[in-house]
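1. Show me the folded form of this:
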Amino acid sequence: MTLYARFAAHLDAALDTLVAAGDVPGGLNRAPVTVEPPRDASHGDLATNAAMVLAKPAGTNPRALAEKIAAELRLLDEVEDVSIAGPGFINMKLNDDSWRAELSAIRDAGADYGRATIGRGVTVNVEYVSANPTGPMHMGHCRGAVVGDALAALLEFAGHKVIREYYVNDAGGQVDTLARSAHLRYREALGADIGAIPEGLYPGEYLVPVGQALAAEYGDRFVDAPESDWLVLFRKAAVAAMLVMIRADLALLGIHHDLFSSEAELQAAGKPEAAEAELRARGLIYDGVLEAPKGQELEDWEPVVLPLFRSTQFGDDQDRPIRKSNGQWTYFGADLAYHYQKAQSADALIDVWGADHAGTVKRITAAVQALTGGKTRFDVKLVQMVRLLRAGEPVKMSKRSGNFVTLADVVREVGKDVVRFTMLTRKADAQMDFDFAKVVEASKDNPVFYVQYAHARIASLHRRAAEANIVCEGVDLSQLDTEDLALVKLAAQFPRIVETAATAREPHRIAFYLYDLAASLHAQWNVGNDRVDRRFLIADNPAITCARLFLADAIGQIIRNGLGIMGVVAVEEMN
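-> Okay, the predicted model is just below:
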């Protein structure tokens, strides 16, 4: 049990004692009670809001309840002092032995330190990337891919069962355009002079091998054939080729999905009809007429009866059509069915979308709430685009012209770990610049380097200790003083960071925490540059050296655990 979990248990026991004594009524909801670091470190090591959140339901005032709780906490051997701040916040200062015990716990748990159980028994479906299968991955897809993958890993680390899913949009007009573009390249492979790529088709060179493969398989059979003869065939072949390319691109980032779900297969299996029937049976779909568009010319507008979902009952701005006037499914109708399918195998759903899909959030949230009776938690993480720079100058991207910066190009230039870490150095919904020069810069201002350098410094200690013939067969942690143990206080926060990040669905919190931990390690290291007694390795003092090596190893373990969640490898040396 980690330190914060242990003190949460201590607090529970203290409250149980007060209940038994009749000082606090039983049956109070303790869920809002927290144990966390105080906002001001000078107030102590741990703080709890127990008196503040329990006083009113307990029928007393916070200060009086805080005094009773504090009296119980003062009996703990690990507690050096307990004080009450303001109207009833309880602050605790722990003795050094409690931090030494946590240091041992970190080393004992190793790769499992920080793992949580808050997700036990909960299956979460995380759908991310889901780019149209019309070309290779470009940097517009990168951030959502990394955020989704890191979020999936974070949730697993917190105890959830996770399904990583990619939704293949292979039923819309864009895949027909892909098929026509592939047919053009097919004709080219057979010797035709196709000239300039016509407006509206995909111009990228990546379709050349697709056309060549089709020519090898079918010869000139479809060169002059009507579109109806080859469109479905070419569409299927082109989408399959694009998915091979997309999987390979994602693999460069270390991303592998458990499931690729096809929109075309979803519709062929009648899933949209099943969702419609379910909602009609519950009175949530009706045949009605949409309101006339506001602020637009209405000469060409005609009222049409459409099947409408009552999304206004679930907080949306208006009811939404699930079919078009020609009977085809709307984007919303297809998405509704897709989420219905996902909800049947998961307790919670998370979609990672580009920020340009913000307008869709309300209606899909309404649909999931309706389809699951509010039992399935649904979150959307909106991810802002990334602006590419070279030495501060924008890098132009144009998917339409076929000249765009591919994800593969970026990974090959700066490396998977740099790309992944950088994408998590901002909140997902905040704007981000990716400067090719800065992300590989060896400076404190580059979080990727700063965290990796901390781990490399720790790894170097063992090489230097071996060179100094220092062998640590037994470690006396009492050699570590309060100044040393300041690092442990920050390290001990890792389990609660994991829990709060997983609950908030925010993997960037891990990156922020690792930067702070690395900064503390570097600061302590740098003190040793001026004071020999504060160095991690003191050749003529094996006892303190071994204790500090133990401390450094624990910090290195947490860095590895955090980087593992982010999908980043912890390096042993910096080149």
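
2. Going by C-alpha atoms from here, please, whenever you check contacts or count neighbours.
-> Fine.

3. Off-centre distance for the strand or helix carrying T500?
-> Following DSSP states H and E, one finds T500 within helix 494-504. Here the centre of helix 494-504 is set off from its chain's centre by 12 Å, with CA atoms, centre = their mean, to the nearest Å.

4. compare with the first, here's sequence two:
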Amino acid sequence: MNLFTDIRALVIDSLTALQSEGALPEGLDFANVTVEPPRDAAHGDMATNAAMVLAKPAKMKPRDIAEALAAKLLQDLRIEVAEVAGPGFLNMRLAPDLWRGVVGAALEKGRDFGRSSMGQGRKVNVEFVSANPTGPLHVGHTRGAVFGDALAALLDFAGHDVTREYYINDGGAQVDVLARSVFERYREACGLTPDIAEGLYPGNYLVPVGQALKDKVGDSLLDKGEQFWLEEVREFATEKMMDMIRADLASLGVEMDVFFSEKSLYGSGRIEAALEELDAKGLIYEGVLPPPKGKPDEDWEPREQTLFKSTDHGDDVDRPVKKSDGGWTYFAPDIAYHYDKVQRGFDELIDVFGADHGGYVKRMKAAVSALSDGKVPLDIKLCQLVRLFRDGQPFKMSKRAGNFVTLREVVDLVGPDVTRFVMLTRKNDAPLDFDFAKVLEQSKDNPVFYVQYASARIHSVLRKARDAGIAVDDATLKAADLSLLAHEAEMAVVKKLAEWPRLVEIAARTNEPHRVAFYLYELAGEFHALWNRGNDLPELRFLQEGDSSATQAKIALIRSVSIVISAGLGILGVTPAEEMR
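-> Got it, this is the predicted structure:
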């Protein structure tokens, strides 16, 4: 049940009727007609821009259209008031019973209330985290992991067929560095002094990996040259790092559907096939790039390279795919990887990158556009940095990791639920401050607590009602007399509940799961306001002594709030609280 969609349909039907009556010309496009909450709630329940967007193509004054539309809308019992404001905005007030129907719909649908068919089963691939397998995940990866997982859950809730995917960057030189670093820890496990030279990974997290390698091969590698052990140690170390990464993700409640190895592309012919596809479209050529813009680079020299003509698909400059020495650039396997995703039949691709990958956006979008003939959109979401604090002071780095705070450290300190919610309290492209003291604070200023407190309060009311012998199962509550919900504070909660289906579709359409966290905070605010009003007005208290009908109507309302909070937190990957400890 999406009231905003229903009322928009009513507006469109009314406009169509005006056309048939000759009050509006035929052939008007209604695609840009919207029905939204007004900026000022005092103006009404909903507002439409119909008259403003249709005035020019209809060659009519917007106010004339608005007045005709208002008269037509008032013929429907769902509309109590339709008022023209300003040059032609139309504000509407809905019949209270229409709003109250939202409570019944929530009780009927349960956690599926607000679930949408908007996605129509379209296959969407969400690639996120995709960290180099050279160490444990750090706090920056944490934000990307939470964002990507919540986005995937949101898209699923909105009717898409979603695949969560991790791209293992195991094909580059950094994995050789990992192997050499592990070999030094292997030597340490064999009783020798490790030589952690500059450029190797210094973190103590590699100590158990070195020990595990010794347990597997004994001291058989000690006297061999690098050319004999590098490949074996690289594979062993990568596998151990991915085990660590999987465990880190599991601690956060993240499970991937697919782990795709970059290394699997090399020697398979898939890189060549992707570039041949681009070449067949006339997009691969031999050429020389201009020097970098800005400050002159004295080390730059013109070199002929194999280039992808990405400027044909919106990039600022063409991009090299093969070096002058014949080796692949980093971009080449990434092109092949995305070509693989296109060939797997995805209707849409989403990549979640760290903020340092901003320069990669246009070239990757150009590649996917070229490979799919513009049929498969690629949306790249950049997650900005997370700044860690404790009591307002910068949080010190991890000794175990070497030079960063790990995902596991954050989860161990505050728990997965708090971690996930806080990571979604800012839009992904805005920096986020994470203060370990504040995120555990029990106050309205802490959105995690505020939402969970609402959930716990509702569960406490339900327990008290059951203890008093009042039936509060959903089947009973669905039959409650909702006309007893009449106070403005109660209706404010109802109207906020009605926004949930619309919010889901907007958040899914824009790929912005933080909107869910914001909405839950607002819904919790309306609930807490109603709770507090009950301290002064006994008739607003949820348990009405001697009046089971009023009690069940009020509990039906807050049970609906609990349902939506549970569904919203489910999208965020957070477990709703039944009591606060």
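
5. List the TM-score for the superposed pair.
-> In this superposition the chains share a TM-score of 0.96, using TM-score structural alignment, normalised by the length of structure 1; 574 aligned residues with a CA RMSD of 1.7 Å.

6. before we move on, back to that, which residues sit against the helix holding T500 of structure 1?
-> 2, 4, 113-116, 118, 151, 154-155, 157-158, 507-510, 513, 558 (CA atoms under 8 Å, 6 or more residues apart in numbering).

7. In structure 2, point out the residues matching it.
-> Aligned by TM-score structural alignment, helix 494-504 of structure 1 falls on residues 500-510 of structure 2.

8. So the nearest residue to K375 of structure 2 once chain neighbours are set aside: helix, strand or coil?
-> Of all residues not flanking K375 of structure 2 in the chain, S369 sits nearest, at 7.2 Å (CA to CA, 6 or more residues apart in numbering). When classified by DSSP: H, G, I helix; E, B strand; the rest coil, S369 of structure 2 comes out as helix.

9. State the three-state secondary structure for the residue lying farthest from the centre of structure 2.
-> Relative to the C-alpha centroid of structure 2, counting by CA atoms, centre = their mean, D223 is the outermost residue, at 50.2 Å. Recorded secondary structure, D223 of structure 2: coil (three-state DSSP).

10. Give me the nearest residue to the residue sitting nearest the centre point of structure 2, chain neighbours excluded.
-> Nearest to the geometric centre of structure 2 sits L151, at 2.8 Å (CA atoms, centre = their mean). Spatial nearest neighbour of L151 of structure 2, excluding adjacent residues (CA to CA, 6+ apart): P513 at 5.4 Å.

11. In contact with the one you found, which residues?
-> Per CA under 8 Å, 6+ apart, neighbours of P513 of structure 2: F147, A150, L151, L154, L424, A507, L572.

12. ok, and for the helix holding T500 of structure 1, which residues are buried?
-> Neighbour-count burial for helix 494-504 of structure 1 flags F494, P495, R496, I497, V498, E499, T500, A501, A502 (criterion: 16 or more other CA atoms under 10 Å).

13. Next SSE downstream of that helix?
-> Next helix or strand after helix 494-504 of structure 1 toward the C-terminus (DSSP H and E): helix 508-530.

14. That next one packs against which elements?
-> helix 447-467, helix 482-491, helix 494-504, helix 542-566 (3 or more CA pairs under 8 Å, 6 or more residues apart in numbering; DSSP states H and E).

15. Ok, which of these comes nearest N169 of structure 1?
-> Comparison of these against N169 of structure 1 by CA to CA identifies helix 542-566 as nearest, at 27.3 Å.

16. Now do that closest one: which range of structure 2 does it align onto?
-> Counting by TM-score structural alignment, helix 542-566 of structure 1 pairs with residues 548-572 of structure 2.
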